[in-house]
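Participant: Task: produce atomic coordinates for the following.
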Amino acid sequence: MKKSADNKKPSILMASNYSNRTGYAWKNIYRLFEQIAIFSKENEIASLVSFKHFVPDIGWPTESVFDGILELQPLSRSVKDIFNWIREIKAHNIRHIYLTDQPTTSFYYALYRIAGVRSIIVHNRVSVPDPNPAKPERGFIGFIKWIFCRMPFIQATRVYTVSNFVRRRLVVKAKVPSSRVVKILNGVDIEKFAPFDMSNHSGPIKIYCGGRATIYKGIAILIEATALLRDRFYLNNFEVFYAGDGPDLQYFKSLANNLRLRGLFTFLGEVQSTESHIKRADIVVVPSIWGDACPSAVSEALAAGKPLITTRVGGVPEIVGNCNAAILVDPGDIYGLAETLSRLIENPVERTYLANRARQRAVIALDQRRYFAEVKKQLSLDMGVRHA
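Facilitator: You can find the predicted model right below:
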């Protein structure tokens, strides 16, 4: 343990299922942890944060914000780890637990409650391979799930989901009672991603895509669409910039090389921050082909006021909303993506229209401050404390 909390005060433990040095996407969760810690302090509740692995002296977490930093294995089957959890619960008077991406039902929750925990919150951000809305689980398996999700003591007090896509999966497939599942759409820092003037921009159209280098992110689709822009639409006044690293990066590079895309498709590698790359882009593409729960790449493009082309998968349509804030294409549709890109490349008026609609959508529906406020309001209900 890095730092101890006053065990006379009730505590909330924010338990993550990853290391404190895990990459960019988790920074959104880090910021939420800090907001929960501030909220807890206002209610005279100590705040603890735990990691699967804790690496000291990397700048996060900020020790001044939290009352304690622990290293715990989330829901480990090891008897030693179970006793570690129970020992820490008792030692720090932990009355509330906030879990990231953990099961909605677990026999461990009964043990935590016996040790003194009053509320268990699970925040579900899990993406899945199937990009389509979940189909209801029926028959004997559905019945067993229905029974299991209604057994006392082993259920999470409440489950927060980042989109209705995730909420539906939990309710109709996992059979979690709908009354226990609350959707809170993720937010984005709209000030950080505020657009800047590109009226003096000249040269080729810059197309940006960022994401982990895995097949399910649709990067190969974008590479092949880039070749179509040249070969079928006879365009060469553009360049695609892709930022990301991962297990399929070499495959993507080989594909781009085989399609002779030098000068049209550039690999930036892993970048520390996507902000500057998004802001310099004329068009942003998020070509995901799987069930993304609530991808931050979409929210950030909207906040930056960029013409956005993305796909009808997972929670993406919910982020975009019904306001023409982006263009949605079918996942895996190479020709449809290329055709849409060609239209935007050659139509600055449409790009301007989409940019304005994107920024409006982000300001109205995706402001990070709104997100934090909604989480705190729901926490106050589930923890039985006041909400300022």
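Participant: rest of the way, CA atoms for contacts and neighbours
Facilitator: Fine.
Participant: Could you give the number of residues near I36?
Facilitator: 22 (other C-alpha atoms under 10 Å).
Participant: contacting residues for it?
Facilitator: Going by C-alpha atoms under 8 Å, 6 or more residues apart in numbering, I36 touches K376.
Participant: Another for comparison:
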Amino acid sequence: MNPGSPSMSANGDIAFVRLGSFSHINESLKRELSRQFHGYRIDDVEVGDLVSRADRWGPANLRVLAADQRLKLATSAQRIREAVAKTDYIFKLSTARIRERLAGSRYACSLQTSVLYDASLPDTPHFIFADNTALANRHYAPESRPLLVPSTSWLRLERGLFRKATAIFTMSAFCAQSLIDDYGCAPEAVVCVNSGTNVPAPAPIGEDRYAARRILFVGVDWRRKGGLELLDAFRQLRAWGVPATLTVVGCSPRISAPGCEVVGRVSPQALPQYFARASVFCMPSRREPSATAYAEASLYGLPVVATRIGGTPERVLQGETGYLVQPGDTMGLARALQRLLDNPERCRRMGEEARRHIERAFTWERTVSIMKDRILALIGQAA
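Facilitator: Down below sits the predicted model:
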């Protein structure tokens, strides 16, 4: 065992290797793993504690970036941070530090929730919980693909990570199909388990909100999440005489439009008050493998207007729990919003179906239950 760590549990330890919050997914997943894996101890390994800022911004990593010239495409501080984190140098350094951290311990299995490192151990079943793949971005329209494409050497590391995993659990069928089609993973090794929500369960909410014509956007990346298209659609609604309002949560774009309020970043605990006041949720993303925001809005009884891309059609059922439009179709977006805002009963009906859909298929209890059955079966085979 590592110095200072608790003794091994009855059935063994599970190395849970993660990086950051992962939009609060890591905390929710770890909590449910601890609840369902009776007799196992979850050894929580935060990669951010092993690889420092000095490592990422050090000369060795910057030389790698300079060699492939990707920094020339990084047009914002966020893009620069992404480029610095996604190099083969940092991948290999993170992998080495993880193995140092896990050395001397015996694990029943390992589970990682990011593909920026390899947390596998010799002779130990290894699992991945994935929301996306780098090559899945090829399935979006050219104008929606990221400018920063990983290097060939990094893609080789990602492919190797996926191909040697005992099993890969995905947050969407879209991601699962990419693993099979783009990476050559065996279909039997890829399991779509969806994901849960990371906001508190809602208390009863009054139905009068559906007549309030309040549109809610929640997203950190204003441009990638379709904020510009939503703003154009919102202005079109107002031009048509629809007295709608728009609340922007999660980011702080510099916009000025009558009826629009920019809230900025808030904690997960503060999100429910915005969901509870809204009539409709709209996030017309340009790229979206498996957005948790759609599920969280639906859990609060909101119909969703989104784009028909990635894993979104799995979370937003066209004509049942909301409407899907093509990326960039501002007029289609405005018309879909108008259909809901002008009909509070339709809003309510679709919102209630949205909540039922999420409660059926997008809970952490369901996700981890499927993972547990597969993991325990494969651990048993490896023993």
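Participant: I'd guessed D55 of the second structure sits against N61; true?
Facilitator: Yes - D55 of the second structure lies in contact with N61 (C-alpha atoms under 8 Å); the separation is 7.4 Å.
Participant: hey, what's in contact with both of the two?
Facilitator: Among the neighbours of D55 of the second structure, those also in contact with N61 (C-alpha under 8 Å, 6+ apart) are I90.
Participant: ok, which stretches of the stretch 101-250 of the second structure are strands?
Facilitator: All strands of the stretch 101-250 of the second structure, identified by DSSP state E, counting those that start in this stretch, fall at 107-112, 126-130, 167-170, 190-192, 214-218, 245-249.
Participant: Using a markdown table, lay out those together with mean neighbour count.
Facilitator: Shown next, in a markdown table, are the strands of the stretch 101-250 of the second structure (neighbours: other C-alpha atoms under 10 Å):
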| stretch | mean neighbour count |
| --- | --- |
| strand 107-112 | 22 |
| strand 126-130 | 24 |
| strand 167-170 | 25 |
| strand 190-192 | 21 |
| strand 214-218 | 25 |
| strand 245-249 | 21 |
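Participant: what's stretch 362-378 of the first structure in contact with?
Facilitator: Applying C-alpha under 8 Å, 6+ apart, the contact partners of stretch 362-378 of the first structure are 32, 35-36, 39, 184-190, 299, 302-303, 319, 387.
Participant: In the second structure, which residues correspond to it?
Facilitator: Mapping stretch 362-378 of the first structure onto the second structure (TM-score structural alignment) gives residues 358-374.
Participant: same thing with stretch 331-341 of the first structure?
Facilitator: Mapped onto the second structure with TM-score structural alignment as the criterion, stretch 331-341 of the first structure occupies residues 327-337.
Participant: Helices - which of the contacts of stretch 362-378 of the first structure land there?
Facilitator: 32, 35-36, 39, 299, 302-303, 319 (DSSP state H).
Participant: which one of the residues you listed has the most neighbours?
Facilitator: L302 (34 neighbours).
Participant: Was I right to think W290 of the first structure contacts K217?
Facilitator: Yes - with contact defined as C-alpha under 8 Å, W290 of the first structure and K217 form a contacting pair (7.1 Å).
Participant: Between all of the ones in helices among the contacts of stretch 362-378 of the first structure, which two are separated the most?
Facilitator: Spatial extent of those (C-alpha to C-alpha) is set by the pair F39 and L302 at 28.3 Å.
Participant: thought I42 of the second structure was touching F16?
Facilitator: Yes - counting by C-alpha under 8 Å, I42 of the second structure touches F16, with 6.3 Å between them.
Participant: Show me the common contact partners of these two, please.
Facilitator: With C-alpha under 8 Å, 6+ apart as the test, I42 of the second structure and F16 both reach K30.
Participant: Can you get me a residue count around N43 of the first structure?
Facilitator: Residues near N43 of the first structure, counting by other C-alpha under 10 Å, number 15.
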